[in-house]
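K.L.:
Here is a sequence together with a model predicted from it:
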Amino acid sequence: MSNPRLQRAVISVSDKAGLAEFAQGLAAAGVEIYSTGGTRKFLEQAGLKVRDVAEYTGFPEMLDGRVKTLHPKIFGGILARRDHAEDMQLTAEHGIVSFELVVVNLYPFEATVAKPNVSVEDAIENIDIGGPSLVRAAAKNHAFVTIATSPSQYEAILQEVKDQGATSFALRRKLAAAAYAHTAGYDAAISAWFAKQLGDTFPQQLSIPLVLENELRYGENSHQLAAVYRQAGANGTSLVRAKQLNGKELSYNNLLDLDSALAIVRPLSQAACAVIKHNNPCGAAVGDTLAAATRKALEGDPQSAFGGVLAMNQTIDQATAEVLCQPGLFLEAIVAPAFDAAALDMLKSKPKWKANVRLLAVGDFTPQQPTIGYRQIEGGMLVQQADVLADPESEWKIVTEKQPDARALAELKFAWAVVRHVKSNAISLSKDGMLIGCGAGQMSRVDSVEIAIQKAGQRAPGSVLASDAFFPFPDSIHRAAAAGVIGIIQPGGSVKDPEVIAACNEHGLPMIFTGRRHFKH
């Protein structure tokens, strides 16, 4: 495969980062630059000699810039096959010069539609037409043409041009693959926006635009490769965009656990801390201060908290850091909106695990909008609305003779907020704003009740119980009452509901039906 000498480049970009330096390097290597509109003016202001595309094609830019590069003299120069005599003869007859480099990145559609109250007109005007056409044409003819779609690619291209006056086929092929991925993601973002405009939750064809953020050390196990991708156009607080302030590289399991921990504390209004182990909460608590909430969360199940992952919903201060640095405690990762300077210094210097603990700042929590959840199965994908919406308490019903007092009601609300994040069958016991027992992922709901009570131990009397789904039989009620539980919250909906309610009345327990189940598989 011959490598054509790089003589001419078409440059038309929205993101001008690094462009002046790149173009100066090309010019120094003898490359003639053709450009349009704002890009041409930018390059000329940087002192570069640029040939105007309109002057070359003999056709002016028109329709408010909608038509600039869409011309046979541009596309012919990109698509002509240098090893086809007929192609070269035709381009010569029509005065078409060859372009060996195309530098294009597209209108900022995703950034535009992410703005609050963006108009439909603005969104439509930021759908690029000429850009994707140039990218796809250059990528198709990568045997002879180099396509750059990101400033991150400039250095590699320029180095090869400086060294040999051309780019290698290996680089052109790699850039062509990146170009098609780029336009595919762009089209997917536009498709998703149209589906949203039409209120089409489940469109006939679904594309998920993802951008590689990082490769990970390994997956769930050391023999599995893994990476984390950022969902293009996603906004709001997320781990993917979090700033890592300390510690080892994040693992696949770290990210899963950190995301689960954040999901628990994000909607809580009081200072809150959650401790996750193997994607289930082994501790969670609210308090008047973040330090108090953190201490309670760690005390929920101290044995399981060792080696756990933590999330907080407020900036970690020095008092909270002192709780985290207690002797004998080892933590894998901690995520919070921010860390104050004293807390960060303490966590990075005081405990034995100081160099290893992963500290992540996600920034201020932003309101979480309903999102779509994806789960891969063999041969396809399950898609559903994510279970992130708050339950309307106006729909809750107290179905027992005894009413919960104010303290019990507050505790029931906290237990209900936590149990939705436990793997089904899920049971949580809480007391004083603190998770004290958790039964997760059992085939029998009564087994989950037994495990939660066992975890709570002597703290069980005076606690409340939350169940993510209805009780199929009253046996769990009798067991909870024997352990000293003082209130129950559950969705209801079983054919045995009358028997379950009767069991609560027998033991003098208040019970709330929420009317909404929260399975987590």
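P.N.:
Structure received.
K.L.:
use CA for all of it now, contacts and neighbours both
P.N.:
Fine.
K.L.:
Determine the number of other residues adjacent to the closest residue to P367 other than its chain neighbours.
P.N.:
In space, not counting the residues next to it along the chain, P367 is nearest to G236; the distance is 7.2 Å by Cα to Cα, 6 or more residues apart in numbering. For G236, the tally of surrounding residues (other Cα atoms under 10 Å) stands at 13.
K.L.:
in a strand, that's where G236 is, yeah?
P.N.:
No: the assignment for G236, made by DSSP: H, G, I helix; E, B strand; the rest coil, is coil rather than a strand.
K.L.:
how close does it sit to A114?
P.N.:
10 Å (Cα to Cα, to the nearest Å).
K.L.:
Same check on A20?
P.N.:
Applying Cα to Cα to A20 and A114 gives a distance of 28 Å.
K.L.:
E499 now?
P.N.:
When Cα to Cα is the yardstick, E499 and A114 sit 51 Å from each other.
K.L.:
Which one's more surrounded, the two?
P.N.:
With neighbours defined as other Cα under 10 Å, E499 and A114 compare such that E499 has more, 17 against 14.
K.L.:
which residues sit in contact with the residue nearest to P367?
P.N.:
With contact set as Cα atoms under 8 Å, 6 or more residues apart in numbering, G236 has these partners: 365-368.
K.L.:
In addition, the following structure is provided for comparison:
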Amino acid sequence: MAVAANRTPAPDRHKVARALLSVFDKAGMVDLARGLVELGVELVSTGGSRAALEAANLPVRDVSELTGFPEIMDGRVKTLHPNVHGGLLGIRADPAHAGAMETHGIHGIDLLVVNLYPFAETVASGADRASIIENIDIGGPAMIRAGAKNHAYVSVLTDPADYTAFLEELRENGGAVGLERRRSLAAKAFGMTAAYDAAVSTWFAGETGDAAPARRAFAGTLASSLRYGENPHQSAAFYLDGSQRPGVATARQVQGKELSYNNINDTDAAFELVAEFDAARTAAVAIIKHANPCGVAEGASILDAYERALACDPVSAFGGIVALNRRLDATSAAEIVKVFTEVIIAPDADEEAIALVAAKKNLRLLLTGGLPDPRAAGLLVKSVAGGLLVQSRDSGTVDALDLKVVTKRAPSEVEMADLRFAFRVAKHVKSNAIVYARNLATVGIGAGQMSRVDSARIAARKAEDAARGAGGPVLTQGSVVASDAFFPFADGLLSAVAAGARAVIQPGGSMRDAEVIQAADDNDIAMVFTGMRHFRH
């Protein structure tokens, strides 16, 4: 049905005479209400909000006085009434609307102060299904959308952070609010209800086991506007998705300048990689540059792991991101700050370590309070022209795989430990990925090449460059090698053999597996198949 357009221009300023307050989060509500009363605004409220206002000795009418109907069904029905929605939606300058309001005794509502039941927080708390359902707000979103649609006459406050500025404007303008602010608040209100509905629909999709629902909504809350994106001519912003997965989004930035788009992207890659290593079992450090690792190692301590990770490619580590799976201690911090580093991210840090990092005023230190679970489910989203690609997170871990020895020679115990280590790292290297490892440290990494052979050669050359710089042996000799996907031909394997690798881990599954296995046997190479690929684009 066609809807007639309202061509009555919105007033530049609109005086607030009546406010409806109905909030779950009552932070700042009483102070706001007190300021409104001082300006002569009539307060109308519901349930717990009304009780809080009365406790503060503020004059307030119960919403049932407007509706002529009590709250029923445990508060499920209290504001869903024409006297409320008519007061929000009525166009004051439209004679037909004004006549309907007068005929039916509907009084305009000029200010709506509403925030919603904590649906996402209830889901995150692990609450039962009934509790989650009960925390789906109905009346709140309905009122917010009504008031925001009619922002020509209604201001909608959904965020306590906006209360102070709103009151200041009212005081400066004799109790009136400008159109620009009303529009801004309306835009924020619709963003909030969209995000709320996205959270509800995502939960329902999970409940029904629908991996590809007919409509998929994604939402985020602005964490910060960034100076620019990957390049200075691109605008950018950082949003939180509310998942609370430990990492850059949830971290406390102890010090350092503002994070850039590239910092956030690289720091996330670094922390997700280092989380593959159980902190209760081993210390681990990952050094990342442009979302690829340039060195990863396990060690007896964070310092040991850092020094061994740095040795893999100290040139590329300059200006990189350092991620730790354990608390940052002072000894390790003193060593890390010797190399120009953009970001250090760790679960925690000693006070002495924090003080050492503070000497480098531009170095960002992020503390997360924990590690993300590499096995946890989740969604990854990528935009393409005209659409979105959505996939589940790569939650496969080498510890959960049934490794199959396919060559005549089986890996030794030491080789097997290195193979598992290398495959953990390969999961986080851009495809085509080749990782050489020795003694639980990377010694050569090849990433993002169109040919797997090229990745193997680049990784070997990186190892040679590191050896030349350190004045020591090339550590790919006697190493193991991991490939994120199968070798389509034997040439990639033979390049690794030429670099000195003695054992291989790869998914298998090529039409030429037999040829590759034969090449391994011919060179006395041990090889295991994982049955799982780890492409990362």
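P.N.:
Everything's here; your move. Note that the structure is a prediction, hence the values are computed from the model and not measured.
K.L.:
Please state their TM-score.
P.N.:
Comparing the two superposed chains by TM-score structural alignment, normalised by the length of the first structure, the resulting TM-score equals 0.96, with 513 aligned residues with a Cα RMSD of 1.3 Å.
K.L.:
Now render the contacts of G236 of the first structure as a markdown table, adding distance to G37 of the first structure.
P.N.:
Conversion of the contacts of G236 of the first structure to a markdown table gives the following (distance: Cα to Cα, whole Å):
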| residue | distance to G37 of the first structure |
| --- | --- |
| F365 | 39 |
| T366 | 37 |
| P367 | 39 |
| Q368 | 39 |
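K.L.:
now those: which count as buried?
P.N.:
Listed as buried from the contacts of G236 of the first structure are F365; burial here means 16 or more other Cα atoms under 10 Å.
K.L.:
burial count for whatever residue of the second structure lines up with D364 of the first structure?
P.N.:
Under the alignment defined by TM-score structural alignment, D364 of the first structure corresponds to G370 in the second structure. For G370 of the second structure, the tally of surrounding residues (other Cα under 10 Å) stands at 19.
K.L.:
got it, and V211 of the first structure?
P.N.:
15.
K.L.:
contacting residues for the equivalent of it over in the second structure?
P.N.:
V211 of the first structure maps onto T221 in the second structure, with residues paired by TM-score structural alignment. T221 of the second structure is in contact with 239-242, counting by Cα under 8 Å, 6+ apart.
K.L.:
what's the nearest residue to the equivalent of H182 of the first structure over in the second structure if we skip its chain neighbours?
P.N.:
Under the alignment defined by TM-score structural alignment, H182 of the first structure corresponds to M192 in the second structure. On the basis of Cα to Cα, 6+ apart, the spatially nearest residue to M192 of the second structure that is not a chain neighbour turns out to be T158, at 7.9 Å.
K.L.:
Surely A456 of the second structure touches A498?
P.N.:
No: in this structure A456 of the second structure lies outside contact range of A498 using Cα atoms under 8 Å: 9.8 Å.
K.L.:
Pick out whichever of the two has more residues nearby.
P.N.:
Neighbour totals were compared for A456 of the second structure and A498, and A456 leads with 32 against 15 (other Cα under 10 Å).
K.L.:
my guess is that one is in a helix, correct?
P.N.:
Yes: counting by three-state DSSP, A456 of the second structure is found in a helix.
K.L.:
what do we get in the first structure for it?
P.N.:
For A456 of the second structure, the aligned position in the first structure is occupied by V449, per TM-score structural alignment.
K.L.:
What count of nearby residues applies to the counterpart of E258 of the second structure in the first structure?
P.N.:
E258 of the second structure is assigned E249 in the first structure as its aligned equivalent, the criterion being TM-score structural alignment. Using other Cα under 10 Å, E249 of the first structure has 13 other residues around it.
K.L.:
can you give me the helices for the stretch 251-400 of the first structure?
P.N.:
Here the stretch 251-400 of the first structure has its helices, by DSSP state H, counting those that start in this stretch, at 252-265, 290-300, 302-305, 318-324, 341-349.
K.L.:
Turn these into a markdown table, including mean neighbour count.
P.N.:
Rendered in a markdown table, the data for the helices of the stretch 251-400 of the first structure read as follows (neighbours: other Cα atoms under 10 Å):
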| stretch | mean neighbour count |
| --- | --- |
| helix 252-265 | 22 |
| helix 290-300 | 24 |
| helix 302-305 | 16 |
| helix 318-324 | 19 |
| helix 341-349 | 17 |
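K.L.:
Out of these, flag the one nearest H478 of the first structure.
P.N.:
helix 290-300 (23.8 Å; Cα to Cα).
K.L.:
correct me, but A501 of the second structure touches V481?
P.N.:
Yes: with contact defined as Cα under 8 Å, A501 of the second structure and V481 form a contacting pair (6.2 Å).
K.L.:
higher neighbour count, the two?
P.N.:
Of the pair A501 of the second structure and V481, V481 is the one with more neighbours under other Cα under 10 Å, namely 35 against 25.
K.L.:
Am I right that that one is in a strand?
P.N.:
Yes: counting by three-state DSSP, V481 of the second structure falls inside a strand.
K.L.:
Show me what it aligns to in the first structure.
P.N.:
Using TM-score structural alignment, V481 of the second structure pairs with L465 in the first structure.
K.L.:
Nothing else from me, thank you.
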